[in-house]
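Visitor: Below is the structure, and that's it, no one-letter string:
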């Protein structure tokens, strides 16, 4: 009786196991053949792929160009394709050798070691012209093709702007549940513009050369190679950015030369409020997650840059008496600690020399008049953000061109508005004050335009494959209150005095080829280096030419000692290089 019971249990177990195996086989071969597992793997296609060798000419993903139509990531390059079955057949290698200026011995040698299609281009010292490609294809040699192939630009620029892509099947299926045509290997945008415009950039179909092989890699259906191309006249799209490739290159070279390894810059066109260049350091490295962050859209301690806000508030509230003097021998708390010796200064010279006591005094007086005056003034200047372009784009009600941008903040606790020392520290851009370099650039552009506030654009258009317009990004106003034209005019004079005053913190720029207006900033970060030295964020922000503003520029170096900062030198070099560029 017991043995019969055991037999039934064991038999039931084996039947259940057999049933599971049969179900699994049916699931693989009959039920979910085109969408297997959470990744949505197309098993039919994968089985074909195992017997296929291919050369991808274009992955079908949309691309990015600068404002002049220059590619920012990929280039189309004439290339020679040789399929590996050539080493097993007789073919006119000498004729090809004469055309491509590569010895027949070298061509055969490279083929002998290849198990996959061989693609040769300029990096392999195979330099081909349009005419060469035509001649190669007229030879009609099976397995030999002259093609234009999309390939990455060797010296990439604007990496934090464009961002990166990667494979993530689960995110792909969650984000695009209706796109069953997408392979689980489809690249999706992870950062930057690749992330923001991902849905527009998704590929329709790859353009490729392919042929089928048996288990040993030999041609399965002869030596016929198929050309598969995307016939859609509208996709892939092109995202036309506002970036100027030449200026972006200059910006990256300058920061490299001045050894700004941690920080970056933002350069705006004052008239259009478009980003011409943006650089974030450290350089993007996929293997180091921390480098994926674009620091130009992340809040940082601004230091004395923030005194611009206090000055604007003082002007708006009538506290800018030109004859009033402040005792700049006192520290920010109004104490005499021997650290300051600037004597009695007017408001104008206090701003030029960045006297802390003047602006802590004004901040206290402003708070007495209006508890929210500091944050309201920062909003009027377009500082706090988010300031990147946002609006309705097709079914997106709040599409953001810079989705990683974070808002700045001023107060960590509302109770601090009643604490004198907290007000004083806030007035000079410390305590809990953090703003983005993008926001600071926008503030300077707003002042340069006389108080007119707009969202910042980094993309102008999305274009269809045939060049027609899919969507244009209009200039959007920032709807909050703004400073008066009179306030803007007074701020312009004060920012210019920072440079023209013999003791101004921006006096270095007196010799710039363009007249510069701006403000410096030094903010303690609360960190120390290995030698125990205090680390700072060092800033210079402004616009130029002063009399007819064209550019607004912010340069910041993070976590640096004051003596080592390359901020001012970088700003100076950018101004000089733009002057040279505009004279060409």
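Guide: Yep, that arrived. In this text, all values refer to a predicted model and were calculated from it rather than measured experimentally.
Visitor: hey, let's count contacts and neighbours off CA atoms from now on
Guide: OK.
Visitor: How about the contacts made by the spatially most central residue of the chain?
Guide: Central residue of the chain (CA atoms, centre = their mean): residue 161, 1.6 Å from the mean position. Contacts for residue 161 were tallied using CA atoms under 8 Å, 6 or more residues apart in numbering; they are 192, 193, 278, 279, 294.
Visitor: ditto for residue 472
Guide: By CA under 8 Å, 6+ apart, residue 472 lies in contact with 460, 461, 462.
Visitor: A further structure is provided below for comparison with the first:
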């Protein structure tokens, strides 16, 4: 009877075990199992991710020469587990913890030995870091900065994990990461007035990623530095040599304002640009384009997007997002051509105004491409992050792009436009003479420059060459002729002609059809009225507009494009700075061929004929 009961018990136990095995097999192996889904969900919840860096796109000139690009720069990094040996707060917290153990004396001695050994190792590392040109105090300050940063984070988390004041949370709408550190620390100190208690609570925060990552300590600027660092720190725990992308500008200060520069992405507008996109948003040590320049305008094109690999709890890849590298941006500039212009302007041996603030714009007449956009003084793009304060305070405004964002009285370059307006409205004919006698102009009228300088007039100069007619007035840049002519033209009509040539308006240099670019280079529209940009020309001021004075203001780019319109036969074309732009639209200004012939003939004589105001400057080059 007893044996029979034993057999029944064994059979029942075996059946129950078989049922358990069958259920376990179903849970683990069958794909349709709901338990399998739960396991997969749990793995996803415990997943880990690793982000993959991107590379910022290059900026190129029209011939493919690199104007801005990333190069690897090696840095010496230190781990916080090593740098913290210089933090007195860490030392005190560890000793306090040891003192509370049952074997307090032994534990404290061990901690003292650990701290002393760690500090001695760190001091040796600091000594070796001085080999790379830094003062010991500078290195120690950098280590203190790292320690303070992580200690503040640990303090904030200690406060967060130990019952923050509900009133503070409510004040900041329970967005705990929006609470300032100073507010958190004040509440932490109020709740835990004993400093030792606070130190122990902060010490317990030992599970954050920042404590295990490495932090840049110094830059290794040369190959010799890299080689030396490899030898000195080859087997040192907590020290690593890591590459970092470094933005390089091969042409230094050439086209600096147009190219722009990058700096730390710390401003609110930087965070807003890619808000909601965790793979595009800026990490702590990343850079972005600083206003103004192509680096800033094309940030969304150049930036790229980090990749990401997500692992489950078993370290298996469950999702992968590929890295999108930044795209290159090609400009219409000819950087070596622009460099020659800038070098010429800065050479005091032949340019007596070499130290003056100037701007130069060169446009390809046929295409509207901007070949050169010079603004001087300039600055070295490779040093601007270090020199910014001095540059911003410089009264010569080297950071401003004078070619597009600085207003000037156009002076005599407006005279061809005034002549076109006068001829097309019938206010003058090509052969009509406006006298320019050798005498001072009446009150309220500008005198001619030739009288101010030589006490003579254009009547004498052109007495045997057709008189002071349209062609000769351009050739001699006669103030009397153009002030009198402008005074004949209705103010609104004069404004219309200036506007048709691009004065008083901004012509976008960025393709607005591109959904990627929401920014533009900073430009000034200029002024073509007596006061505010949208006002009228007061009739008496027309005479000063006629010689490019008064309240008339333009940018060098506007002047260059107006001259290009005359050169291409009275057709205005949008200027192009980015090769990707298609500026096929051409606006006919409805200027008669006869008017264009007169104006062009006069402009040609300025540089090609004796008596022209620029003949002496260009004569040595003619015929070469």
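Guide: Nice, thanks for sending it over. Only a predicted model underlies this, so the values are computations on that prediction, with no experimental measurement involved.
Visitor: Looking at the second structure, name the residue matched to residue 505 of the first structure.
Guide: Using TM-score structural alignment, the partner of residue 505 of the first structure in the second structure is residue 613.
Visitor: from memory its match sits against residue 604, does it?
Guide: No: assessed by CA atoms under 8 Å, residue 613 of the second structure is found out of contact with residue 604, at 10.9 Å.
Visitor: Need the overlap of contacts for the two.
Guide: Residues touching both residue 613 of the second structure and residue 604 (CA under 8 Å, 6+ apart): residue 475.
Visitor: Quick one: map residue 426 of the first structure onto the second structure.
Guide: So, by TM-score structural alignment, residue 426 of the first structure is matched to residue 545.
Visitor: In contact with its match, which residues?
Guide: Residues near residue 545 of the second structure by CA under 8 Å, 6+ apart: 483, 486, 551, 552.
Visitor: Going by neighbour count, which of those comes out on top?
Guide: Ranked by neighbour count (other CA atoms under 10 Å), these have residue 552 at the top, with 28 neighbours.
Visitor: In the first structure, what sits opposite residue 604 of the second structure in the alignment?
Guide: Residue 604 of the second structure maps onto residue 496 in the first structure, by TM-score structural alignment.
Visitor: Report the next helix or strand after whichever helix in the second structure runs longest in sequence order.
Guide: Secondary structure of the second structure per DSSP state H: the longest helix is helix 2-29. Remark: after helix 2-29 of the second structure, the chain's next helix or strand is helix 34-45, criterion DSSP states H and E.
Visitor: For the nearest residue to residue 581 of the second structure once chain neighbours are set aside, grab the count of nearby residues.
Guide: Nearest residue to residue 581 of the second structure in three dimensions, chain neighbours excluded: residue 511, at 5.7 Å (CA to CA, 6 or more residues apart in numbering). Other residues within reach of residue 511 of the second structure, judged by other CA under 10 Å, total 19.
Visitor: how much space between residue 511 of the second structure and residue 56 of the second structure?
Guide: Computed with CA to CA, to the nearest Å, the distance linking residue 511 of the second structure and residue 56 of the second structure is 21 Å.
Visitor: thinking again about what came up before, so which of the contacts of residue 161 of the first structure wins on neighbours?
Guide: residue 278 (28 neighbours).
Visitor: And that one? What does it align with in the second structure?
Guide: Match for residue 278 of the first structure (TM-score structural alignment): residue 373.
Visitor: Is that match within a helix or a strand, and which one?
Guide: Residue 373 of the second structure is part of strand 370-376 when elements are defined by DSSP H and E.
Visitor: leaving aside the residues next to it on the chain, what's closest to the corresponding residue of the second structure for residue 255 of the first structure?
Guide: Taking TM-score structural alignment, residue 255 of the first structure has residue 345 as its aligned residue in the second structure. Excluding its sequence neighbours, the residue lying closest to residue 345 of the second structure (CA to CA, 6+ apart) is residue 354, at 5.6 Å.
Visitor: measure that neighbour to residue 157 of the second structure for me?
Guide: Look at residue 354 of the second structure and residue 157 of the second structure: by CA to CA, they are 59 Å apart.
Visitor: same thing with residue 286 of the second structure?
Guide: 24 Å.
Visitor: of those two, who's got more company?
Guide: When residue 286 of the second structure is set against residue 157 and neighbours are counted by other CA under 10 Å, the residue ahead is residue 157, at 17 against 13.
Visitor: That one -> the first structure?
Guide: In the first structure, nothing lines up with residue 157 of the second structure, judged by TM-score structural alignment.
Visitor: Look up which helix or strand residue 157 of the second structure falls in, please.
Guide: Under the criterion of DSSP H and E, residue 157 of the second structure resides in helix 136-161.
Visitor: Residue 252 of the first structure now?
Guide: Secondary structure from DSSP H and E places residue 252 of the first structure in helix 245-257.
Visitor: mind listing the strands for the stretch 401-550 of the first structure?
Guide: Counting by DSSP state E, counting those that start in this stretch, the stretch 401-550 of the first structure has strands at residues 459-463, 469-472, 517-528, 534-544.
Visitor: Just name the most buried of those.
Guide: The highest mean neighbour count among those, using mean count of other CA atoms under 10 Å, belongs to strand 534-544: a mean of 26.
Visitor: Show the contacting residues for residue 189 of the second structure.
Guide: By CA under 8 Å, 6+ apart, the residues touching residue 189 of the second structure are 195, 198.
Visitor: Would it be right to say that it lies in a helix?
Guide: Yes: with DSSP: H, G, I helix; E, B strand; the rest coil as the criterion, residue 189 of the second structure is part of a helix.
Visitor: what do we get in the first structure for it?
Guide: Aligned partner of residue 189 of the second structure by TM-score structural alignment: none.
Visitor: if we can go back for a sec, relative to strand 274-281, how tilted is the helix holding residue 252 of the first structure?
Guide: Interaxial angle of helix 245-257 of the first structure relative to strand 274-281 (axes from the mean of the first three to the mean of the last three CA atoms, to 10 degrees): 30 degrees.
Visitor: what's helix 245-257 of the first structure packed up against?
Guide: strand 274-281, helix 567-583 (3 or more CA pairs under 8 Å, 6 or more residues apart in numbering; DSSP states H and E).
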